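Enquirer: Structure here, sequence nowhere to be found:
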């Protein structure tokens, strides 16, 4: 189970490093061109906050468990990433983008798996 959870944590890290970096550094037009369609209706400052939150979530989902320091932060960070995915699915629902909602739900399931597994390991 530990290996599956580490794989999940790694996948979350890769996904959210890419997404968080894009949201926190790119212009609205560039985000739209690269598939961040939420930028159509979400104000740019809120996109920046979401991006930075995702990057902090990446740190939280990896570092505490890897170092053994404040391990409770790993499942808390995974829970936070799950909340971000619920909010993203809501935005994509308003945009009528079922494919993006499905992707959000898959990432949400992965984040819940990591949170559940790591809370159980505490």
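Expert: Good, I have the coordinates. All of these numbers come straight from a predicted model, not from anything done at the bench. Residues are numbered from 1 along each chain as shown.
Enquirer: from here on, contacts and neighbour counts on C-alpha atoms
Expert: Will do.
Enquirer: so how far is residue 54 from the residue nearest the centre of the chain?
Expert: Compute the mean C-alpha point of the chain, and by CA atoms, centre = their mean the closest residue is residue 81, 4.1 Å away. Relative to residue 54, residue 81 is positioned 7 Å away (CA to CA, to the nearest Å).
Enquirer: ok, residues contacting stretch 24-42?
Expert: 22-23, 44, 47-52, 88, 91-92, 95 (CA atoms under 8 Å, 6 or more residues apart in numbering).
Enquirer: Second structure follows, compare the two:
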């Protein structure tokens, strides 16, 4: 089960580190082709979301790796489940039905919660 956690958490961490970094360093025009919803949110909110994603990715990896406050790992995964529920809602609200990636991330985060409780 430990190996499965590291695979799931590693995938989520890499994805959210990349996505969060993109939200922090790119302009709205650069983000628009990848994220159609950026025009509906203030840029500071997009930047804040990037920070949350980077912190969550760190929370999945560092606590179990260092054995310091390991309970942060399931909390980070719960945060990602909540984030993806919100993301699906935003996509559906703006009429964007391309939510397959969001549902896959939600499912992976949910499995990661379960795996993290066994660490």
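Expert: That came through, no problem. Everything numeric in this text was worked out from a predicted model, so none of it was measured.
Enquirer: Using TSV, lay out the contacts of stretch 24-42 of structure 1 together with neighbour count, secondary structure and distance to residue 2 of structure 1.
Expert: Shown next, in TSV, are these (neighbours: other CA atoms under 10 Å; DSSP: H, G, I helix; E, B strand; the rest coil; distance: CA to CA, whole Å):
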residue	neighbour count	secondary structure	distance to residue 2 of structure 1
22	20	helix	30
23	26	helix	31
44	17	helix	38
47	23	helix	33
48	18	helix	33
49	14	helix	31
50	18	helix	29
51	22	helix	28
52	21	helix	28
88	19	helix	28
91	20	helix	33
92	20	helix	33
95	15	coil	37
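Enquirer: where along structure 2 do the helices fall?
Expert: Secondary structure of structure 2 by DSSP state H: the helices cover 2-25, 28-31, 43-66, 72-93, 100-116.
Enquirer: Buried residues, the second one. List them.
Expert: Okay, so that is helix 28-31 of structure 2. Residues 28, 31 are the ones in helix 28-31 of structure 2 that count as buried (16 or more other CA atoms under 10 Å).
Enquirer: The helices of structure 2 into JSON lines, with extra columns for distance to residue 37 of structure 2?
Expert: Output for those, formatted as JSON lines (distance: least, CA to CA, whole Å):
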{"stretch": "helix 2-25", "distance to residue 37 of structure 2": "12"}
{"stretch": "helix 28-31", "distance to residue 37 of structure 2": "9"}
{"stretch": "helix 43-66", "distance to residue 37 of structure 2": "10"}
{"stretch": "helix 72-93", "distance to residue 37 of structure 2": "7"}
{"stretch": "helix 100-116", "distance to residue 37 of structure 2": "13"}
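Enquirer: List the contacts of the residue nearest to the centre of structure 1.
Expert: Residue 81 of structure 1 sits next to 54, 57, 108, 111 when contact means CA under 8 Å, 6+ apart.
Enquirer: can you rerun that using 6 Å?
Expert: Counting by CA atoms under 6 Å, 6 or more residues apart in numbering, residue 81 of structure 1 makes contact with nothing.
Enquirer: What residue in structure 2 is paired with it?
Expert: Structural alignment (TM-score structural alignment) places residue 81 of structure 1 against residue 80 in structure 2.
Enquirer: I'd guessed residue 60 of structure 2 sits against residue 74; true?
Expert: No. Look at residue 60 of structure 2 against residue 74 with CA atoms under 6 Å: they stay out of range, at 7.4 Å.
Enquirer: Those two - which one has more neighbours?
Expert: Between residue 60 of structure 2 and residue 74, residue 60 has the larger neighbour count (other CA atoms under 10 Å), namely 28 against 23.
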